[in-house]
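Undergrad: would you be able to build a 3D model of this:
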Amino acid sequence: MEKLYGVIGDPISQSMSPSMHNAAFSNLGLTAKYMAFHVTPDRLPAAIEGIRGLGIAGLNVTIPHKVSIMTLLDEIDPLAKKIGAVNTIVNEFGKLIGYNTDGAGYVTSLKEAIPKKRIQDQSILLIGAGGAARAIYFTLIDEGVEKVDIANRTKETARQLIHSRNSSSSLAMDLSEAESVVDSYDIIINTTSIGMYPSLDHTPIHLGHIKENTIVSDIIYNPIETKWLRVAKSFGAKTLNGVDMFVFQGALSFEKWTGIYPNIDVMRNVVLNKLGGVN
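TA: Coordinates of the predicted model:
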């Protein structure tokens, strides 16, 4: 019997997850199908009951449901509970369990980008303090990274995120303060939507005096290369876009559903082909 998986969100028509996951199922010869389901916030409780009723084996959750869905699930993984958001649901015989693979997906992509360095030894600046920043921040701290600072348009929001993890080694700052100290970081990560449409010509902070070979990362994957990453390259930085974060978080969801870690190259190539570019 074919197992059914999917992603829920509002909007959802732009999602690349069905193409990516269906390619992974096909590559492994699994009898399964992944679909996108448009679920508006007012229909979320009914959609959750539909998962149980239809026996949908697993779901990804995207904007705007990652937080609101938590009260509708039977169990929340401890890390997802700390992050305060769920992006993956596993249906275990009618019991719906929520996980968050966003942070782990990002950190996996970052480790791949610095294979000869220990991530724990890196000095990291996170730009933004929203849901994505929260997932990445908690995961980095759990990985043992001691120096993770947060810059945000509103400094108090960055301070609240640090306080929620009780990290005494992290600093909160506003964006102008971050610009004055970018040369003190090995890795700088943009977790905001600045660089996506309609903000294609904007950058989150200026990088005028970063160190050469700094890793400048953007979790945005469409466009593949934001203006910020192009500017970073011109200053001698090594850049990392959001494609691999998207792929790895999807692969971790896939593993939770099936017990099998999928072929990353198959998934990545599908995403790159749909984006019409190279990583």
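
Undergrad: make it CA atoms for all contacts and neighbour counts henceforth
TA: Noted.

Undergrad: ok, residue 37 - contacts?
TA: When contacts are counted by C-alpha atoms under 8 Å, 6 or more residues apart in numbering, residue 37 touches 6-9, 12.

Undergrad: rerun that using 6 Å as the cut-off
TA: 7-8 (C-alpha atoms under 6 Å, 6 or more residues apart in numbering).

Undergrad: which strand or helix spans it?
TA: Residue 37 is part of strand 32-38, with elements assigned from DSSP states H and E.

Undergrad: name the residues of that strand that come out as buried.
TA: 32-38 (16 or more other C-alpha atoms under 10 Å).

Undergrad: over to stretch 102-119?
TA: 102-107, 109-110, 113, 119.

Undergrad: here is a second sequence; please produce its structure as well for comparison:
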Amino acid sequence: MGSHITHRAAVLGSPIEHSKSPVLHNAGYKALGLDHWEYERFECTGDMLPGLVSGADENFHGFSVTMPSKFAALNFADEVTPRARAIGSANTLLRTTHGWRADNTDVDGIRGALGELLNGTSLSGKHAVVIGSGGTARPAIWALIEAGVSHITVLNRSDRTSELQSLFDETPTLLSYAPLDSTPTDADVVVSTVPSAGIAGLEASLAIAPVLDVIYDPWPTPLVEAARAAGLKAVGGHVMLAYQSYGQFEQFTGMEAPRDAMRQALEESLGISEAV
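TA: As a prediction, this is how the structure comes out:
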């Protein structure tokens, strides 16, 4: 791209070589003719993040942040959005006149994927099952609460709901726990935030409602296959990945994300070609 690059952004994490963020953002730049923009990737652990970001030259407008650096990004930032603070991690750092602002657009990712999964059907007053209680469970819960669900059951090997309770404190949404191998009897949506190996053999008992599986490689996942075999709709983590990138793109560039071009580039790079 040469010396005419004047605007930069990048993704930080470790390992980083498989990140699809450069595919998404660079496709967006290309679609809008932003040939003076470039998006890169940097190997970055949590310990490395403060030095790397504070040492970045002024051409860098923002950073996408993946594991294991999302907690460091939150702690490093000069300013934190309410949702990033509540979730306890950040996947976005934006340069501002005051320093760096942390946000969590994983919420947008979950919201967008749920919108496609449910075809716009409201979740208000509904029951959601969330599998897992780790890093991705928190933005999933935040998005579900925002969508108005009345009850979230968290399925996990151990009861870690005490760590999640603060997300529910200011809301009317109920939180309950069930063991991973229990079969939920009713749900309007199932969101799995765990690796496929973590629920191996349990897929049929978990696929009781439309499924959002945050995993997308390899695709389709066993849980998605189980849902589709049961005649239920399912979407994968690549849909979430696309939607979380749009907000980052808009924060970094100040321009509306060309969603179709970004989504198409992502699906081509993953070898996924399915109508949504």
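
Undergrad: kindly provide the TM-score of these chains.
TA: Overlay of the two chains. TM-score (TM-score structural alignment, normalised by the length of the second structure): 0.89; 267 aligned residues with a C-alpha RMSD of 2.0 Å.

Undergrad: ok so, going back, and the buried residues of strand 32-38 of the first structure as JSON lines, adding distance to residue 70 of the first structure?
TA: Converted to JSON lines, those look like this (distance: C-alpha to C-alpha, whole Å):
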{"residue": "32", "distance to residue 70 of the first structure": "26"}
{"residue": "33", "distance to residue 70 of the first structure": "25"}
{"residue": "34", "distance to residue 70 of the first structure": "22"}
{"residue": "35", "distance to residue 70 of the first structure": "21"}
{"residue": "36", "distance to residue 70 of the first structure": "20"}
{"residue": "37", "distance to residue 70 of the first structure": "18"}
{"residue": "38", "distance to residue 70 of the first structure": "18"}
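
Undergrad: of those residues, which is the nearest to residue 20 of the first structure?
TA: Set against residue 20 of the first structure, the nearest of those by C-alpha to C-alpha is residue 34 (9.1 Å).

Undergrad: and the closest one? What does it align with in the second structure?
TA: In the second structure, residue 34 of the first structure lines up with residue 39, judged by TM-score structural alignment.

Undergrad: contacts only, for that match.
TA: Contact analysis of residue 39 of the second structure by C-alpha under 6 Å, 6+ apart lists 8-10, 22.

Undergrad: if we go to 7 Å?
TA: Contacts for residue 39 of the second structure were tallied using C-alpha atoms under 7 Å, 6 or more residues apart in numbering; they are 8-10, 22, 25-26.

Undergrad: what angle separates whichever helix or strand comes after the strand holding residue 37 of the first structure from strand 32-38?
TA: Sequence order places helix 44-54 as the next helix or strand after strand 32-38 of the first structure, per DSSP H and E. Interaxial angle of helix 44-54 of the first structure relative to strand 32-38 (axes from the mean of the first three to the mean of the last three C-alpha atoms, to 10 degrees): 160 degrees.

Undergrad: where does the next helix or strand after helix 44-54 of the first structure end up in the second structure?
TA: Once the chain leaves helix 44-54 of the first structure, the next helix or strand it forms, by DSSP H and E, is strand 58-61. Counting by TM-score structural alignment, strand 58-61 of the first structure lines up with residues 62-65 of the second structure.

Undergrad: ok, residues contacting the matching stretch?
TA: The contact list for stretch 62-65 of the second structure, computed with C-alpha under 7 Å, 6+ apart, reads 9-13, 91-95, 252.

Undergrad: need the helices for the second structure, in chain order.
TA: In the second structure, the helices defined using DSSP state H lie at 21-31, 49-54, 70-76, 82-87, 106-117, 137-146, 161-164, 203-206, 222-229, 237-253, 259-270.

Undergrad: output those helices as a markdown table; include the columns distance to residue 186 of the second structure.
TA: As requested, these are exported to a markdown table (distance: least, C-alpha to C-alpha, whole Å):
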| stretch | distance to residue 186 of the second structure |
| --- | --- |
| helix 21-31 | 36 |
| helix 49-54 | 43 |
| helix 70-76 | 33 |
| helix 82-87 | 26 |
| helix 106-117 | 18 |
| helix 137-146 | 16 |
| helix 161-164 | 20 |
| helix 203-206 | 10 |
| helix 222-229 | 15 |
| helix 237-253 | 23 |
| helix 259-270 | 32 |
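
Undergrad: quick one: closest of those to residue 196 of the second structure.
TA: Set against residue 196 of the second structure and scored by C-alpha to C-alpha, the helices of the second structure come closest in helix 222-229, at 7.0 Å.

Undergrad: compared with the first structure, how much does that closest one deviate?
TA: For helix 222-229 of the second structure, the mean deviation from the first structure after alignment is 1.4 Å (mean C-alpha distance after the TM-score superposition for the first structure).

Undergrad: ok, back up a step: which of the contacts of residue 39 of the second structure sits closest to residue 214 of the second structure?
TA: Distances from residue 214 of the second structure to those, taken by C-alpha to C-alpha, are shortest for residue 22, at 19.0 Å.

Undergrad: how much space between that closest one and residue 56 of the second structure?
TA: Look at residue 22 of the second structure and residue 56 of the second structure: by C-alpha to C-alpha, to the nearest Å, they are 18 Å apart.

Undergrad: now residue 181 of the second structure
TA: Applying C-alpha to C-alpha to residue 181 of the second structure and residue 56 of the second structure gives a distance of 47 Å.

Undergrad: how many other residues sit next to residue 104 of the second structure?
TA: If you count neighbours by other C-alpha atoms under 10 Å, residue 104 of the second structure ends up with 29.

Undergrad: what lines up with it in the first structure?
TA: By TM-score structural alignment, residue 104 of the second structure lines up with residue 100 in the first structure.

Undergrad: wait, doesn't that match sit right on residue 88?
TA: Yes: at 5.9 Å, residue 100 of the first structure and residue 88 qualify as touching, with contact defined as C-alpha atoms under 7 Å.

Undergrad: that older thread, the strand holding residue 37 of the first structure: how far from the chain's middle?
TA: Offset of strand 32-38 of the first structure from its chain centre (C-alpha atoms, centre = their mean, to the nearest Å): 20 Å.

Undergrad: and the gap between residue 26 of the second structure and residue 201 of the second structure?
TA: Distance from residue 26 of the second structure to residue 201 of the second structure, by C-alpha to C-alpha: 38 Å.

Undergrad: could you do residue 150 of the second structure as well?
TA: Residue 150 of the second structure is 29 Å from residue 201 of the second structure, by C-alpha to C-alpha.

Undergrad: compare the two (neighbour count), which wins?
TA: Taking neighbours as other C-alpha under 10 Å, residue 150 of the second structure and residue 201 compare with residue 150 leading, 18 against 13.
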